[in-house]
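Visitor: I would like to see how this sequence folds:
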Amino acid sequence: MAQAAQTTHATTEAHGGAHEDVGFPPFKTETFAGQVIWLTITFVLLYTLISKLVLPRLSGIIENRRVTIAGDLDEAAAMKSRAEEAGAAYEKALAEAKGRAQSLAQDARAKAATETDAKRKTLEADLAKRLADFEATIAQKKTAAMSNVRGIAHETATAIVERLTGKAPAPQTVEAALDQSKA
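Guide: Predicted coordinates for the structure are as follows:
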């Protein structure tokens, strides 16, 4: 290893002398004035480039974006206003439709009630007429049946007496007995 260090030292002397401590160039005071000048030139060039080219473009983009956003907000407000108007118109139309539907339903109920009432009265009149006809028929049949009852009672009484006694009673006697049972 000692030989490697001697070789390195010999190479350094061959290039022009002893090994010199270089350091970080920006911190060297000998080159400080030149560095400040180049810094100033670079700063002025970058400042000019940014202020003349970049900033106008950037401010144009920002202004364009601001105008676009404002336009979009105005359009959104207009759409919101139209949507609210459409909603109000819908609510109004819905209320009118409900009112018309209720009116139609009431008219239909009233018409149905009138028709039903008329049909009911017609049916009641028809039923009353049929009932009267049936009652008249029943009364006629009852009268006819009652008129036959006296004849049947006369024949039955005569047959019973004849069977019990063996001889037929006089018709006046049977009639008198039937008249007594009625009273």
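Visitor: drop to CA atoms for contacts and neighbour counts, all remaining ones
Guide: Fine.
Visitor: now the helix or strand hosting Ala132: how far from the chain's centre is it?
Guide: Using DSSP states H and E, Ala132 falls within helix 55-165. Its chain's C-alpha centre and that of helix 55-165 lie 25 Å apart, by CA atoms, centre = their mean, to the nearest Å.
Visitor: what packs against it?
Guide: If you count contacts as 3 or more CA pairs under 8 Å, 6 or more residues apart in numbering; DSSP states H and E, helix 55-165 packs onto helix 171-182.
Visitor: give me the helices and strands touching the helix it packs on, please.
Guide: Counting contacts by 3+ CA pairs under 8 Å, 6+ apart, helix 171-182 is packed against helix 55-165.
Visitor: the helix it packs on to helix 171-182, inter-axis angle?
Guide: 140 degrees (axes from the mean of the first three to the mean of the last three CA atoms, to 10 degrees).
Visitor: Ala118: what's it in contact with?
Guide: Counting by CA atoms under 8 Å, 6 or more residues apart in numbering, Ala118 touches no other residue.
Visitor: that one and Asp107, how far apart?
Guide: Distance, Ala118 to Asp107, using CA to CA, to the nearest Å: 16 Å.
Visitor: one more, so I can put them side by side:
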Amino acid sequence: MFVTSAYAQTAPAAPNTPAAPAGEVHTETGVAHGGEHKGAFPPLDSTYFASQLLWLIISFGLFYLLMKKVIVPRVGGILEHRHDRIAQDLDEAARLKAEADAAVETYEKELAAARSKGHKIAETAREAAKTKAVADRAAIEAELTEKLAAAEIRIGEIKAKAFAEVGQIAEETATAIVDQLIGAKASGDDIKAAVAAAKTEA
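Guide: Have a look, this model is predicted:
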């Protein structure tokens, strides 16, 4: 216990304690009255080496136990957890990469198959369109041939009919002309004979 100068001056003296001379201060520091401690600095004083060594061993032992039982297991657990998590993440990334590669390969195969199928469908459609065009052309040509033949037959019939009626028309025309020119009607036999003679000359 340390005693201040003011307390030392005002505190009553204990019984059977000799009074201190004036100007002296009594303390419990172990310092001699009226003088200063002349020893070395305590950490460097050889008289304290044994206790210092003992406390050093005790402190080091406590610190070692703290490191071994608390700090090192926690740090090791954290490192192990991080290592496991990194390994798990790497495995997951490898799995995802493998899945992505498989998906890309499947996509490329499906794309190649789709292109091949598209080419085949286009070729089939081209051939079908070509065949249909040829068939349609043949049908149209056959229809046109039939129509042309029917038209030619019709024209022939019309020509025959017209030629058959030419004689009658010529006779009627000649009769009308004779009536107009001479004012008298010619006989039918004369008209027919004249038309026949004209046809023969033609």
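Visitor: okay, and the helix holding Ala132 of the first structure goes to which residues in the second structure?
Guide: Alignment note (TM-score structural alignment): helix 55-165 of the first structure is matched to residues 72-182 of the second structure.
Visitor: what's the neighbour count on Ala108 of the first structure?
Guide: If you count neighbours by other CA atoms under 10 Å, Ala108 of the first structure ends up with 12.
Visitor: likewise for Arg109 of the first structure?
Guide: If we define neighbours as other CA under 10 Å, then Arg109 of the first structure has 12 of them.
Visitor: what do you get for the one 4 residues further on?
Guide: Counted by other CA under 10 Å, the residues lying close to Ala113 of the first structure total 12.
Visitor: swap in Ile169 of the second structure?
Guide: For Ile169 of the second structure, using other CA under 10 Å, the count is 13.
Visitor: equivalent analysis for Arg150 of the first structure, please.
Guide: By other CA under 10 Å, the residues close to Arg150 of the first structure number 14.
Visitor: before we move on, what about Gly76 of the second structure?
Guide: Gly76 of the second structure has 11 nearby residues by other CA under 10 Å.
Visitor: what's the distance between it and Thr10 of the second structure?
Guide: From Gly76 of the second structure to Thr10 of the second structure the distance is 62 Å (CA to CA).
Visitor: what do you get for Gly167 of the second structure?
Guide: From Gly167 of the second structure to Thr10 of the second structure the distance is 182 Å (CA to CA).
Visitor: check Gly61 of the second structure too.
Guide: Shown here: Gly61 of the second structure relative to Thr10 of the second structure, a distance of 47 Å by CA to CA.
Visitor: looking at these two, which one has more neighbours?
Guide: Set Gly61 of the second structure next to Thr10 and count neighbours by other CA under 10 Å: Gly61 wins out with 12 against 8.
Visitor: in the helix or strand where the more buried one lies, which residues are buried?
Guide: Per DSSP H and E, Gly61 of the second structure falls inside helix 49-66. Neighbour-count burial for helix 49-66 of the second structure, counted by 16 or more other CA atoms under 10 Å, picks out no residue.
Visitor: what about stretch 71-90 of the second structure, distance to the chain center?
Guide: Chain-centre distance of stretch 71-90 of the second structure: 35 Å, with CA atoms, centre = their mean.
Visitor: what's stretch 188-202 of the second structure in contact with?
Guide: Stretch 188-202 of the second structure is contacted by residues Gly167, Ala170, Glu171, Ala174, Thr175 when judged by CA under 8 Å, 6+ apart.
Visitor: ok so, going back, give me the mean deviation of the match of helix 55-165 of the first structure from the first structure.
Guide: Its aligned residues in the first structure lie a mean 1.6 Å from stretch 72-182 of the second structure after superposition (mean CA distance after the TM-score superposition for the first structure).
Visitor: nearest to the spatial middle of the first structure, which residue is it?
Guide: When CA atoms, centre = their mean is applied to the first structure, the residue found nearest the centroid is Leu94 (13.1 Å).
Visitor: next one: that one from Thr143 of the first structure, what distance?
Guide: Counting by CA to CA, the gap from Leu94 of the first structure to Thr143 of the first structure is 71 Å.
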